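Trainee: need a 3D model of the following:
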Amino acid sequence: MTKRLIFAAILLAASVSSSRAEISVTDAVGRTVKLQKPAERIVLSDGLDVVAFSMIDPAPAGRIVGWSRSRLDDEAFAAFRRHDQRFASIRSLGSVKPGTVPVEAIIALRPDLVIFGTEFSSTESSLASLEAAGIPVAILGLAPSIRRMEGETGLEKFGRLVGRESQSKQFADFFRERVDRIRLKVRSQPPSPKPPVLLEAHAGGATCCMSPGKGEGIGDFVTLAGGDNIGADVIPGMAGTLSLEYVLARKPQVWIATGGPYMAARGGLVLGENRSAEEALDTLRKLAARPVLSQIPAARSGRVHGIAHTLTTSGMNIVAIEAVAKWVAPELFGDLDPQETLQILERRFLGFHMGGTYMISLPSNRAGGEVAK
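Mentor: Predicted coordinates for the structure are as follows:
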């Protein structure tokens, strides 16, 4: 009888241990992050990660206790708040960047998981302070990446940490399938010159032209579509400034500008949440008519396009990837409909309609783009 009781106790202990199985992931810098159960009180160093979080969880506001809203503009925040009023109660932590992490404020929120973006390194001093307080920290990029298509994505790892593994895999598969469709179509074409593409980030500022370089981002979208990001040839990092002389010499055939509501005060490209197609098109026309730049081949042929900057850097970036492909190679990707993809994301993953205008093209080139509403 005693042996039977001991055996039963062992089985019970094993069952309890199994039900409390440890969650373990390796983050972007090779650190092992372990949780005893899915996180319920989460701090995001980048509020824009709420877009990716929303793709795998219908109610992320119920689990986010603190965030930095520095990259989540007011109008995007308002759209999320309309969907779930709990977003208004999330503690704002100001700017959370390497070297400026408000450790005490984060500890006071009693989180069971902190997510730092990939701009952080394993030597970040705040990591040790937070972990000494018993708070797990993972360095992960939640927005999908063309450069990291193999293996488990950052969002899939995050999905495991928050108990949304199945949902994160579904979204990752959706992203991979659409990117592979573009990649395979480009590879199937005979070798040909790559069209030079001018990417103007935060277009319309005082200086022209701020451009992505070799760093990860929208420049990768151009490369994927078979184009040549002219900024990558002279800017080794994430971004820099191109001279007008260089832009003229490169003779870009396609011009893609990024912007958002925040550019209204700077006289730049304005589009995004609560912005009409008419307003977006008007600001794009003004950009294309600027002295000197109006003489580049892209402007003369009407191949000028605009896209919301947050669309290129958030969890919805597959929409930007498809838009760039269609603009760079309209004859190859005429069947792509990025506006429809945006609607699919809203219905299938996000769960609500953002509203506004996120992509725009000069009317003279409707074959390579669309006025998106």
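Trainee: make it CA atoms for all contacts and neighbour counts henceforth
Mentor: OK.
Trainee: doesn't residue 306 make contact with residue 269?
Mentor: Yes: the pair residue 269 and residue 306 passes the contact test of CA atoms under 8 Å, sitting 7.4 Å apart.
Trainee: overlap in contacts, the two.
Mentor: Here residue 269 and residue 306 have 257-259, 284 as joint contacts, going by CA atoms under 8 Å, 6 or more residues apart in numbering.
Trainee: take those and keep only those in helices.
Mentor: Within the shared contacts of residue 269 and residue 306, residues falling in helices by DSSP state H are residue 284.
Trainee: CSV for the shared contacts of residue 269 and residue 306, including neighbour count?
Mentor: What follows is those, written out as CSV (neighbours: other CA atoms under 10 Å):
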residue, neighbour count
257, 27
258, 28
259, 28
284, 27
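Trainee: just the ones of the shared contacts of residue 269 and residue 306 in strands?
Mentor: 257-259 (DSSP state E).
Trainee: save these as a markdown table, and put in distance to residue 70 too.
Mentor: Compiled in a markdown table, those are given as follows (distance: CA to CA, whole Å):
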| residue | distance to residue 70 |
| --- | --- |
| 257 | 21 |
| 258 | 17 |
| 259 | 15 |
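Trainee: following up with a second sequence; could you model it the same way so I can compare the two?
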Amino acid sequence: MNTLLNRMKLTFLRSGVRVLVLLLTTASVWAGEIQRITDLAGREVSLPAKVNRIILGESRYIPALAILDEQPISKIVGMLADFKQTDPGSYRQYRSKFPEIDGIPQIGHTSADSFSVEQVLTLNADVAIFGLEGHGPTARHAHVIRQLERAGVAIVFVDFRRDPLTNTPKSMTLLGKVMGREQQAAEFNTFYQAQLQRVYDGLAQRKQQHADSSPSVFIHSRVGLQDLCCETMVKGMMASFANSVEANNVAQAIVPGAAGVMNMEYLLTIQPDVYIATAIGSTDTWRAADLNPAVDNIPPYIVLGAGVSEDVARLSFQNALSAANSRGVRQLRAVKEGKAFAIWHHFYNTPMNVVAVQAFAKWLYPETFSSLDPQATMAELFERFQPVPLEGTYWISLDTQATETTSFARHARVGVKQGAMQ
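Mentor: Now for the predicted structure:
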């Protein structure tokens, strides 16, 4: 009897050990399936270690995802329509490479108000990627966050807009963790920081050689969109680019908030040293048949970006400054002296912003940065980190004699990301 009892105890003990081992193993597996990260809103977020289904609060984040993954479309199950509607040239490039992009469900148009929580809840997403600020839901949309998290959708906030030069590397690191592409994120950040450091080194050198004050600049935002002149950026976005190169943004002293409108009469009084316009136009708003400046129905937008030729870019710039709502700009001394430039508006919300910083530096300090080549930086960025070719014009001077113009024609090879490791 004792022998039988001992055997039963031993069997029970062994069974208990097996159960305990099984429980510990299962717990270990569960723990391995979850990763915990801190996003750009300072929130601790738990999400699957392997993310397979992604919602984009702004579809313009697709090029950022493409820096990390040569198949950036494959995991997106829903997105706002802002990429297609606000940057149709770039969208067409991605559609040519990834036709399936047209089949991704649109969960809204170009605003947070249009974002459909109900539709998102049908898509079985693992994670939603939102921006601290922008067109889609932000950290201020508590009701959206609450509903999605209750349904098991993790929410991660990134930022290329509010504090772009500080938060771009942080956001890429975060996206690398979300997508399981940490090595690729680290490689891009190395490239990014090196290109930014070239600007900082030039500024330090200038300080040693010059005691004069910083040049003043006026950033004329979204030229042609408003009936009144002149919309501008004061904090974040492209204002950060001006601050990073130690320029005096003339709007900062008088315009409250992140953006606002400056009076043309005031601009004519203070006369900024450099004029920089941002271009929201595309080939969709500017047709080849409409190149005659005498045509009254030409949209007053500056056209830059993918698929835009240098001729169209410059003509659109000239015409935009001839439109009724911007005509006074031509009286600025900077414009008359050939210090007027236009830049692709969407640099303000992308990891490619480092190229815009280099362009700003070259425009504001042409002697200091005579050897800096933003064109080469842009070409390298596309060749190493983008799956689509670099074709188009992304910045331009108003003066046809100036050299600060760039037009790319297949500088990057499709599908080649030399530095990206899988």
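Trainee: in structure 1, what residue corresponds to residue 76 of structure 2?
Mentor: Residue 76 of structure 2 maps onto residue 64 in structure 1, with residues paired by TM-score structural alignment.
Trainee: how about residue 222 of structure 2?
Mentor: Checking with TM-score structural alignment, residue 222 of structure 2 has residue 202 as its match.
Trainee: distance of the residue nearest the centre of structure 1 relative to residue 107 of structure 1?
Mentor: The residue lying closest to the centre of structure 1 (CA atoms, centre = their mean) is residue 314, at 1.9 Å. Look at residue 314 of structure 1 and residue 107 of structure 1: by CA to CA, to the nearest Å, they are 27 Å apart.
Trainee: likewise residue 220 of structure 1?
Mentor: Separation of residue 220 of structure 1 from residue 107 of structure 1 (CA to CA) stands at 37 Å.
Trainee: between those two, which has more neighbouring residues?
Mentor: Set residue 220 of structure 1 next to residue 107 and count neighbours by other CA atoms under 10 Å: residue 220 wins out with 22 against 17.
Trainee: in structure 2, which residue range corresponds to the lengthiest helix in structure 1?
Mentor: Longest helix in structure 1, counting residues (DSSP H): helix 165-187. Aligned using TM-score structural alignment, helix 165-187 of structure 1 spans residues 182-204 in structure 2.
Trainee: which stretches in the stretch 201-350 of structure 2 count as strands?
Mentor: Secondary structure of the stretch 201-350 of structure 2 by DSSP state E, counting those that start in this stretch: the strands cover 216-220, 231-233, 248-249, 259-261, 274-279, 305-306, 340-344.
Trainee: tell me where the stretch 51-200 of structure 1 has helices.
Mentor: Ranges of helices in the stretch 51-200 of structure 1, per DSSP state H, counting those that start in this stretch, are 74-83, 103-108, 125-132, 154-161, 165-187.
Trainee: can you give me the offset of the longest one from its chain's centre?
Mentor: Centroid displacement of helix 165-187 of structure 1 relative to its chain, using CA atoms, centre = their mean, to the nearest Å, is 15 Å.
Trainee: which positions within it qualify as buried?
Mentor: 165, 167-169, 171-172, 175-176, 178-179, 182-183, 186 (16 or more other CA atoms under 10 Å).
Trainee: just the third one next, same as before
Mentor: Within helix 125-132 of structure 1, the residues that qualify as buried by neighbour count (16+ other CA under 10 Å) are 126-127, 130.
Trainee: what's in contact with it?
Mentor: 99, 101, 103, 107, 136-137.
Trainee: please list only the buried members of those.
Mentor: Of these, these count as buried by 16+ other CA under 10 Å: 101, 103, 107, 136-137.
Trainee: report the two of the residues you listed separated the most.
Mentor: 101 and 136 (14.9 Å; CA to CA).
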